[in-house]
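[1] quick one: sequence and predicted model below, then my questions.
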Amino acid sequence: MGLSVMPVEVLKMYNAEMMGTNDGSWAESVDLTRLIAADNEMELIDDSIFPDVTADDLAAEEDGNGNIFGGLDTIDLHGNLLISLPVGLRQLRLLTSLNLTNNRLANNCFEVISQLTSLRDLKLANNLLYGPLDPSVSNLQNLEIFDIHGNNVSTLPTNFGNLERLRILNLAENSFELLPFGILSQMPLTELNLKKNKLAKTLIEDDVEALPKLQSIDISCNQITHIVAPGTTVSLPALYQLSASMNRLKALPDVSSWSSLLTLTADENSISEFPEGFFSLEKLRHVDFSANDIRIIPPEIARMDNLAMIRLSGNPLRDKKFISATTEELKDALAARLEPPPPYDDVTSTAHTIAAAIADDAKASESPTKEVAPEEGEHDSRSDMDDFATPPTSAPHSPARSRSHTLSSQTWPIKNGGLLDRSGTQSSSLHPVVCSKIAAATRVTEIQLHHNLFATFPESLTFFANTLTALSLAHNKLVGETYLPEELELPALRELNLMNNHITSLAPLTANLRSPQLEKVDVSLNRITALPTDLRVVFPQLSVMLIANNHLIELDPESIRGLQVVDANNNDIAHLNPKIGLLGGNGGLRQLDVSGNRFRVPRFSVLERGTDATLRWLRGRVPVAEMASWKEGQGEGGQGDFDDDVD
């Protein structure tokens, strides 16, 4: 608003002559609890606005107006030009949250702030703090959140451990060269941000055995060579995210005790091998070891079932083919190395293996499988998928075949249940003559085209339009917004899998795909930045949207309204809209997965309790009027549904 002083209307709002305006009355007046004056141009706040007088002395003044701000519990003055604070702030005994980010405050501001002993949340980011942090900050013994990123602070005071309730500490973008982890380990820290400091050599030099409550730590953009001294370890049982990019790390310690770890980012370091205990991390989903010195990839990675993405580009790998391989392809290749070949001199074992294979082939030939002699290349099907959304890729790809093979010498098998499997055949199109013959001879309900070279939806799918209910084009060459250039009618389609392509938008689907019965869409592992808001308008039956591992920057409540399952893990969502909480309830959102994103609230402690807890937390941040309307729509009474969790 560009205000340089506090408006007179605010200062006189409790005066008697103001009570009759705007349909207000004295009986309706309540104490002011929040003061938001952010993004203005205030350099000073007059002492008369916050009088340095106790509440008892003010009450004794018969002609006084009292302190209109005496009941404040929240003050937000970020984005101003403040160079000092009024002394009278120390009289605000109920104040719990103070945001002074992006001002011009120096170290002397703690003369006032240190007396606000009721504070639980203090933000002083991007100010002019410098040198050692003022020891008086330790007076704030109720403090839970402390943010001083973007200053020039160099050390913490020796009495910093007096902050016995501190959970979140943000020291990023300062001048710290060393931190007292002996003190920090005794505090209930769950989040620690040390990004862009001057930390060097060993991060934790003290004799620290564990940080039992730490859930997230960011030490990126420093000059750290070791997290702990070589040969030692530190227990981090609650840690779910470690960011250590752009350091000089030579190795990571034993991570066996980091059992909750979900995301490990350590790109642009000098790490030469996977840390000890890495393969025991059952919950690990996202790993970035790109631009390091790793040469050998252990095959045990294939056993890490929950690992959804691992980046190893920029390493001097012995197997160069792994540099550009996807995570799924990498795990498939490594899985083959876990199975040792049979001994060459064990004739009996080999004979038994061959006999078993012949018997299996004989049984397969006797099974009621229909085969159509088409006019295109032969392929021996290898897909017996129960759920197309997670296609198996452990079998080796079929070798590329010569184009000189005649169409008449090939067969496309149709399996029981109407499954046409053309996966892994290096195909980029479906021959219309072949498709028309198959459609005339049998009822095809499912088509598997994953692991091929398709750049667009094949037009020949229209031959199966009336019967096709499931289609997979996963692991193909679908790019950008060009993968469905023309209208395609598949009225019976219920499930569509487009995972692991290079799609940037779902607009072609909503514009050109005519599938009113579509219920499930899997577009995981693509490059989608936003969901269209008309998904449910175009696909009224849609209930499941899997869009994990993309580049979503927001999750618009309107884009997922009406869906029952949404998986948006590992995206770039910076803020979770509280109105998403209103999508729950009767017939609404049943499963919401949003971990591994950029937003800081709700915190992992809320997310890990499941969808109901997350939606309750979000509803607690929705305006009361909208919440009441939602409750009325749910047929609830007047009982509250707000989640009281403090995060």
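    Cool, the structure landed.

[2] CA only for contacts and neighbour counts going forward, please
    OK.

[3] helix, strand or coil: sort out residue 348 for me.
    Here residue 348 is recorded as helix under DSSP: H, G, I helix; E, B strand; the rest coil.

[4] I'd like to know how far it sits from residue 356.
    12 Å (C-alpha to C-alpha, to the nearest Å).

[5] higher neighbour count, the two?
    Neighbour totals were compared for residue 348 and residue 356, and residue 356 leads with 12 against 9 (other C-alpha atoms under 10 Å).

[6] surely that one is in a helix?
    Yes: counting by three-state DSSP, residue 356 falls inside a helix.

[7] how close does it get to residue 382?
    Per C-alpha to C-alpha, residue 356 is found 18 Å from residue 382.

[8] check residue 406 too.
    Counting by C-alpha to C-alpha - residue 406 and residue 382 are separated by 22 Å.

[9] neighbour-wise, which of the two wins?
    A side-by-side neighbour count of residue 406 and residue 382, using other C-alpha under 10 Å, places residue 382 first with 16 against 12.

[10] got another one to weigh against that:
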Amino acid sequence: MSRFKKGAHVDSRAGFRQEKEDCPVPYGLLKAARKSGQLNLSGRGLTEVPDSVWRLNLDTPQEAKQNVSFGAEDRWWEQTDLTKLLLSSNKLQSIPDDVKLLPALVVLDIHDNQLSSLPDSIGDLEQLQKLILSHNKLTELPLGVWRLTNLRCLHLQQNLIEQIPQDLGQLVNLDDLDLSNNHLIDIPESVANLQNLVKLDLSCNKLKSLPPAISQMKNLRMLDCSRNQMESIPPVLAQMESLEQLYLRHNKLRYLPELPCCKTLKELHCGNNQIEVLEAEHLKHLNALSLLELRDNKVKSLPEEITLLQGLERLDLTNNDISSLPCGLGTLPKLKSLSLEGNPLRAIRRDLLTKGTGELLKYLRSRVQEPDGGLKEEPRTPMTLPSQAKINVHAIKTLKTLDYSEKQDASIPDDVFDAVDGNPVANVNFSKNQLTAVPHRIVDLKDTLADINLGFNKLTTIPVDFCHLKQLVHIDLRNNLLISLPMELEGLTKLRSVILSFNRFKSFPEVLYRIPSLETILISSNQVGGIDAVQMKTLSRLSTLDLSNNDIMQVPPELGNCTSLRALMLDGNPFRNPRAAILIKGTDAVLEYLRSRIPT
């Protein structure tokens, strides 16, 4: 007995153990797969799949060769055909013809590998219903793929595919097709044969148009054509009887698509296009619409017919050229969210805009009875000073507002500050001038100033003296030339919102992490490369964070711990994760996804 304890190499089972160690797939997994019919080999660094996997249901297992007795649970001859094989997140460059040796496969997931081709024999998997090939290097697909007529889910996103053949129409049972992030310039007419398709993702390609035949897809509910080169949408799209979500972001549209009789459409996303005009014709058929997203366009006005959208719950008009709103907007019964940041609204006081959707709609309803049907301008009684600067002294005295905006002046005349004449000023608007520096006399208003708008100027720095404005609640510095903020701003203990969009920040301003009162940070359209999620979590009141259109390569998973966030915008950055499919689900889904990625 002592001889056997000291020399493990003489163990009669050593031969079997050695064989297991040579195989990159633990034998125990293969044994379990014969019972369950499922085998998960994801994330194992495999450069090729061992033959033992393909021959799992053909070869006699090792235990059958051993002279031992089996209990009922170990009867190797009572094995189950493999129906689910997961090979994702490895380093596979090819799949052999032997894949056909698993004819019972229902699910085959090979995403996140380095595949440049597939064997034609994949078409022999007649039972296959789900084929995941995303995040590879495929340039084309073998004819065998189009023989998989039982396929219900086909994911091909993040490859190098330039063309999909007419054979696509043979996959008549598909209900989920993802072709996003490829090099497609057109879609075959045969897509009309996919009558069971529910979800079609064509985003991030080079499409200039959609085939009219797409209108024949009677069961399609979600169509994503974001980030293509489309200038128009075929009107026949309106014939899609089940379409509920239509994504057209980041294209070249000049008008909303005309969708007569499209009674099912609930969400229309048209942000980041070149839309200038909204016609009544574009709106009157969208009776079922609950979400209309038009951010980052060139819309100048809303027609009164917007009131026809009685089911509208969310309207996003961020970053357009809207100067006034139709009062009827306030009568929409279900409207809960109205986003207007980045518009030159002149007829509505800024302090009203910051009070939220409810107060704004209440104000619009109160103006519905105006004879001209539009917004009534705030009363103006300008007084001309020696410098010829027109200052609304009445607004200073009654509204506590000092307005010297849209003058295109390089500096603010002293007469503007002299006009304050000791009156308390809570709001200052110096936007849309040519200021290269913050007026030094702004410190004169330090005891009462709560809201300052210096947007659309040419500011390159913010002076340290800014920290003396201890009563500041809102700061708007959008559309300037700023690259940093002074650390002294941490003394602004009442600051709740700061807008820094469209500047030249290459990093997230460090001082913002040190202002715990912040509730809103808008820093979109800069060159920010990353954020410190650990410091961000210290901002316990932060509810809105807009980081869209920056240079963020990686979103730290710890950002998911910022549970106070109610609105997190990350689109328009070059990161791979979270993917677009997660982003469109909203802030809660993104935060949950990020938390799931935190290393434990």
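    Cool, got the structure. Everything quoted here is computed from the prediction, not taken from an experiment.

[11] quick one, what contacts the counterpart of residue 317 of the second structure in the first structure?
    Aligned by TM-score structural alignment, residue 317 of the second structure pairs with residue 308 of the first structure. For residue 308 of the first structure, the contact set (C-alpha atoms under 8 Å, 6 or more residues apart in numbering) comprises 285, 286, 327, 328.

[12] how does it look with 7 Å?
    285, 286, 327 (C-alpha atoms under 7 Å, 6 or more residues apart in numbering).

[13] what do we get in the second structure for the first one?
    When you say that, I think you mean residue 285 of the first structure. Residue 285 of the first structure maps onto residue 293 in the second structure, by TM-score structural alignment.

[14] swap in residue 50 of the first structure?
    Structural alignment (TM-score structural alignment) places residue 50 of the first structure against residue 53 in the second structure.

[15] name the SS class of its match, please.
    Taking three-state DSSP, the label given to residue 53 of the second structure is helix.

[16] gap between it and residue 181 of the second structure?
    Residue 53 of the second structure is 31 Å from residue 181 of the second structure, where distance means C-alpha to C-alpha.

[17] cool, residue 484 of the second structure as well?
    In terms of C-alpha to C-alpha, residue 484 of the second structure sits 35 Å off from residue 181 of the second structure.

[18] try residue 262 of the second structure
    For residue 262 of the second structure, the distance to residue 181 of the second structure equals 28 Å [C-alpha to C-alpha].

[19] now residue 268 of the second structure
    Per C-alpha to C-alpha, residue 268 of the second structure is found 21 Å from residue 181 of the second structure.

[20] wait, what's in contact with the alignment partner in the first structure of residue 102 of the second structure?
    Counting by TM-score structural alignment, residue 102 of the second structure corresponds to residue 90 in the first structure. Applying C-alpha under 7 Å, 6+ apart, we find residue 90 of the first structure in contact with 112, 115, 116.

[21] could you redo the last one with a cut-off of 6 Å?
    Residue 90 of the first structure sits next to 115, 116 when contact means C-alpha atoms under 6 Å, 6 or more residues apart in numbering.

[22] check residue 104 of the second structure too.
    Contact partners of residue 104 of the second structure, counting by C-alpha under 6 Å, 6+ apart, are 83, 127.

[23] just residue 137 of the first structure next, same as before
    Going by C-alpha under 6 Å, 6+ apart, residue 137 of the first structure touches residue 114.

[24] at 7 Å what do you get?
    Contact analysis of residue 137 of the first structure by C-alpha under 7 Å, 6+ apart lists 110, 114.

[25] distance-wise, check it relative to residue 414 of the first structure.
    73 Å.

[26] so how many other residues sit close to the residue nearest to residue 408 of the second structure when sequence neighbours are not counted?
    Of all residues not flanking residue 408 of the second structure in the chain, residue 433 sits nearest, at 3.8 Å (C-alpha to C-alpha, 6 or more residues apart in numbering). Counted by other C-alpha under 10 Å, the residues lying close to residue 433 of the second structure total 20.

[27] surely residue 433 of the second structure and residue 411 touch.
    No: if you go by C-alpha atoms under 7 Å, residue 433 of the second structure and residue 411 don't touch, sitting 8.0 Å apart.

[28] for the closest residue to residue 123 of the second structure other than its chain neighbours, helix, strand, or coil?
    Spatial nearest neighbour of residue 123 of the second structure, excluding adjacent residues (C-alpha to C-alpha, 6+ apart): residue 144 at 3.9 Å. Here residue 144 of the second structure is helix, with the state taken from three-state DSSP.

[29] residue 144 of the second structure: neighbouring residues, count only.
    15.

[30] the residue nearest to residue 107 of the first structure when sequence neighbours are not counted and residue 308 of the first structure, how far apart?
    Nearest non-adjacent residue to residue 107 of the first structure, counting by C-alpha to C-alpha, 6+ apart: residue 129, 5.2 Å away. Distance of residue 129 of the first structure to residue 308 of the first structure, computed by C-alpha to C-alpha: 42 Å.

[31] next: residue 88 of the first structure.
    Residue 88 of the first structure is 54 Å from residue 308 of the first structure, by C-alpha to C-alpha.

[32] please apply the same query to residue 252 of the first structure.
    Distance, residue 252 of the first structure to residue 308 of the first structure, using C-alpha to C-alpha: 21 Å.

[33] the stretch 201-350 of the first structure: helices as residue ranges?
    Ranges of helices within the stretch 201-350 of the first structure are 327-338, 347-366, based on DSSP state H, counting those that start in this stretch.

[34] need those in TSV with distance to residue 175 of the first structure, can you?
    Compiled in TSV, these are given as follows (distance: least, C-alpha to C-alpha, whole Å):
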stretch	distance to residue 175 of the first structure
helix 327-338	38
helix 347-366	66
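
[35] could you identify which of those is most buried?
    Of the helices of the stretch 201-350 of the first structure, the one with the most neighbours on average (mean count of other C-alpha atoms under 10 Å) is helix 327-338, at a mean of 18.

[36] report the distance from it to the chain centre.
    Counting by C-alpha atoms, centre = their mean, to the nearest Å, helix 327-338 of the first structure is centred 26 Å from the centre of its parent chain.

[37] on that earlier part again, residue 484 and residue 181 of the second structure: which is more packed in?
    In terms of neighbours (other C-alpha under 10 Å), residue 181 is the more surrounded of residue 484 of the second structure and residue 181; the figures are 22 against 18.

[38] where's residue 415 of the second structure, which helix or strand?
    For residue 415 of the second structure, the element it lies in under DSSP states H and E is helix 414-418.
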